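In: Predicted model and sequence follow; I will ask about them next.
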Amino acid sequence: MAKLIYTAIMSLDGYTADAEGNFDWSAPDEEVHAFVNELEKQAGTYLLGRRMYEVMAWWEDLDTAGEPQAIKDYADIWHAADKIVYSTSLDQPTTAKTRIERTFDAGAVRALKASAERELSIGGAALAAEAVKAGLVDEFRFFLNPVTVGGGKRFLPDGVGLKLELLDERRFGNGVVYLRYRNRNS
C-alpha cells in the first residue's frame, strides 16, 4: 500500500500563507529546493486542490534554460507525476497527466492508496485538511521557516488530534528546519 504524504512549507506559527494569501516568504533556497526534490521524486501522483494546482501549473511550461539545477530537476519531477485536481470550478486541466475530480472522496483515495505503486503526495491546505480529517495521511513533512505571519491559511485543520512519531529532522543554512512525522493514528 502506498503512503499518502502531506508536505508543506510553513511559518513557525503554523501557516502556509498569510492572511492576504501571500506565501512569498516561503520560497525555498537552492539547498532546501534540492532536498524537497529528493522527497518529491518518490511520489507517483499528486493530489491537489484547485488553488495549489493553479500555483503549481506554472511548472508545466517553464523554460528551464539558465535556471539552477534544483529548478530544472523539479520541472522534470512535475512532468513525470500524475496529477488529480479536486475542483468544482475547473472545466479541464491545463497540464499533462492530469484529471479533475469534482469532490474529495475518502473511499476513492483509500482505493488509490491500495493500488498505487508509488507514494501519493497531497498539496493544498484545504484539500489536505479533508484527508487529515478522514485519517488518510500517513506522513507529515514540515519545512518550518524562521518567520511568523500572524494568521492566514493553517497547515493543519482545527479540531483534529494527531499522535505523531518523529522519523527525521534536518536543519538548513537559511534557518529552515525539516521535520518528518509518521501519523500513528492512521
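Out: Perfect, thanks for sending it.
In: Please count neighbours and contacts with C-alpha atoms only from this point.
Out: Noted.
In: Return the residue of this protein that is most distant from the centre.
Out: Gly66 (26.0 Å; Cα atoms, centre = their mean).
In: Checking my notes, it in a strand, right?
Out: No: Gly66 is assigned coil when assessed by DSSP: H, G, I helix; E, B strand; the rest coil, not a strand.
In: residue contacts, the most centrally placed residue in the chain?
Out: Centroid-nearest residue in the chain, with Cα atoms, centre = their mean: Gly123, separated by 3.3 Å. Going by Cα atoms under 8 Å, 6 or more residues apart in numbering, Gly123 touches 6-8, 46-49, 52.
In: separation between it and Gly175?
Out: As judged by Cα to Cα, to the nearest Å, Gly123 and Gly175 stand 23 Å apart.
In: Do I have it right that Ala8 meets Lys153?
Out: No: Ala8 lies out of contact with Lys153 (Cα atoms under 8 Å); the separation is 11.7 Å.
In: Identify the contacts common to these two.
Out: What both Ala8 and Lys153 touch, as defined by Cα under 8 Å, 6+ apart, is the set Thr16.
In: Quick check: Glu38 is in a strand.
Out: No: Glu38 is assigned helix when assessed by three-state DSSP, not a strand.
In: how much space between it and Ala70?
Out: With distances taken as Cα to Cα, Glu38 is found 10 Å from Ala70.
In: who has more neighbours, those two?
Out: Taking neighbours as other Cα atoms under 10 Å, Glu38 and Ala70 compare with Ala70 leading, 18 against 14.
In: what's the burial count for the residue lying closest to the more buried one once chain neighbours are set aside?
Out: Closest residue in space to Ala70, ignoring its immediate chain neighbours: Ala34 at 5.1 Å, by Cα to Cα, 6 or more residues apart in numbering. A count of neighbours around Ala34, defined by other Cα under 10 Å, yields 18.
In: One more to weigh against that first structure:
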Amino acid sequence: MARLVYGMITSLDGYASAAEGDLGSGAEDEEVHTYIGDTFRHVGTYLYGRRMYETMVFWETAHDLPDAPPHVVQYARDWQAAEKVVYSTTLESVSSERTRIERTFDPAAVRRLKAEATADLTVDGPTLAAQAIAAGLVDEYHLFLTTSVVGGGTRFFPDGVRLDLELVGQRAFDSGLLHLHYRTR
C-alpha cells in the first residue's frame, strides 16, 4: 500500500498559509529547493485543492523558462510526470496534463487510491489536508519550518485533531529553514 504524505512550507508558528504576506524566508534557496524535490521525487499522485493546484500548475511550463536552473527543471519534470487530482466544486477545467477534477473529497476513494497505487501520494494544501487528517488517511508529515512567525492564517494541522507522531528525520539548512519528518504511530 502506498503512503499518503502531507508536507508544506510552514511558518515557525505553524501556519501553512499566512493571513497577510508570505510565510517568510528560508525556503527560497537552491539547497532547500533541491532537497524538497529529492524528498518528493517518488510521488506518483498529488491530491490538491483548487487554490493549491492553481499555485502548483506553474510547474507545467516551468522547464521552459529562460535561464531556469537545473533544480527547477528537474522539479518541473517530476511534477509533470505525476498524476494530479484536484478537488473543487468550482474549477471548470485543468491546464496540466495527467490531471482530473473530483467534485468532493471522498475518504473511501482515497483509501482505494492508496491501496492500488504503486507510488506514494501527497495531499497538498492545508484545507484539503485537514479533511485527510480528520479521516485518518495521512501516514507521514513533512514540515519545512521557515524562520518567521506570521501571527495568523491557515494552520498546518487542523484544530480539534489529536495526533501522536514519531519523529523519523530532521535537517537544518544554512538558510535557517528546518525540515521535520514525522510518521503516524
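Out: Sure thing, it's come through. Just so it is clear, the model here is predicted, and its values are computed rather than measured.
In: And the TM-score between these chains?
Out: Scored against TM-score structural alignment, normalised by the length of structure 2, the superposed chains reach a TM-score of 0.96; 183 aligned residues with a Cα RMSD of 1.1 Å.
In: Okay, strands next: where are they in structure 2?
Out: 4-10, 15-18, 45-49, 83-87, 99-102, 121-124, 140-145, 153-155, 165-172, 178-184 (DSSP state E).
In: now those in a markdown table, with distance to Ala76 of structure 2?
Out: Output for those, formatted as a markdown table (distance: least, Cα to Cα, whole Å):
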| stretch | distance to Ala76 of structure 2 |
| --- | --- |
| strand 4-10 | 17 |
| strand 15-18 | 22 |
| strand 45-49 | 13 |
| strand 83-87 | 13 |
| strand 99-102 | 15 |
| strand 121-124 | 16 |
| strand 140-145 | 20 |
| strand 153-155 | 26 |
| strand 165-172 | 24 |
| strand 178-184 | 21 |
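In: mind checking which of those strands is nearest Arg77 of structure 2?
Out: Among these, the nearest to Arg77 of structure 2 by Cα to Cα is strand 83-87 (12.2 Å).
In: Determine the set of other helices and strands touching that closest one.
Out: If contacts are counted by 3 or more Cα pairs under 8 Å, 6 or more residues apart in numbering; DSSP states H and E, strand 83-87 of structure 2 sits against strand 45-49, helix 50-56, strand 99-102.
In: mean shift of it relative to structure 1?
Out: Compared with structure 1 after fitting, strand 83-87 of structure 2 has a mean deviation of 0.2 Å; criterion: mean Cα distance after the TM-score superposition for structure 1.
In: how about that strand: buried residues?
Out: Under the neighbour-count criterion of 16 or more other Cα atoms under 10 Å, strand 83-87 of structure 2 has 83-87 buried.
In: How far does stretch 47-64 of structure 1 stretch from one end to the other?
Out: 24 Å.
In: Please point out which parts of that stretch sit buried.
Out: 47-53, 57, 59.
In: How about stretch 17-27 of structure 2?
Out: Of all the residues in stretch 17-27 of structure 2, those buried under the rule 16+ other Cα under 10 Å are 17-18, 23-24, 26-27.
In: which ones are touching the residue farthest from the centre of structure 1?
Out: With Cα under 8 Å, 6+ apart, Gly66 of structure 1 has no contacts at all.
In: now Glu60 of structure 1
Out: Going by Cα under 8 Å, 6+ apart, Glu60 of structure 1 touches 75, 78-79, 95-96.
In: From Glu60 of structure 1, how far off is the residue farthest from the centre of structure 1?
Out: On the measure of Cα to Cα, Gly66 of structure 1 and Glu60 of structure 1 end up 17 Å apart.
In: Could you do Phe104 of structure 1 as well?
Out: The gap separating Phe104 of structure 1 from Glu60 of structure 1 is 24 Å, by Cα to Cα.
In: can you check Val109 of structure 1 too?
Out: According to Cα to Cα, Val109 of structure 1 and Glu60 of structure 1 sit 25 Å apart.
In: Leu144 of structure 1 too?
Out: 27 Å.
In: next one: Ala125 of structure 1
Out: Relative to Glu60 of structure 1, and taking Cα to Cα, Ala125 of structure 1 is found at 22 Å.
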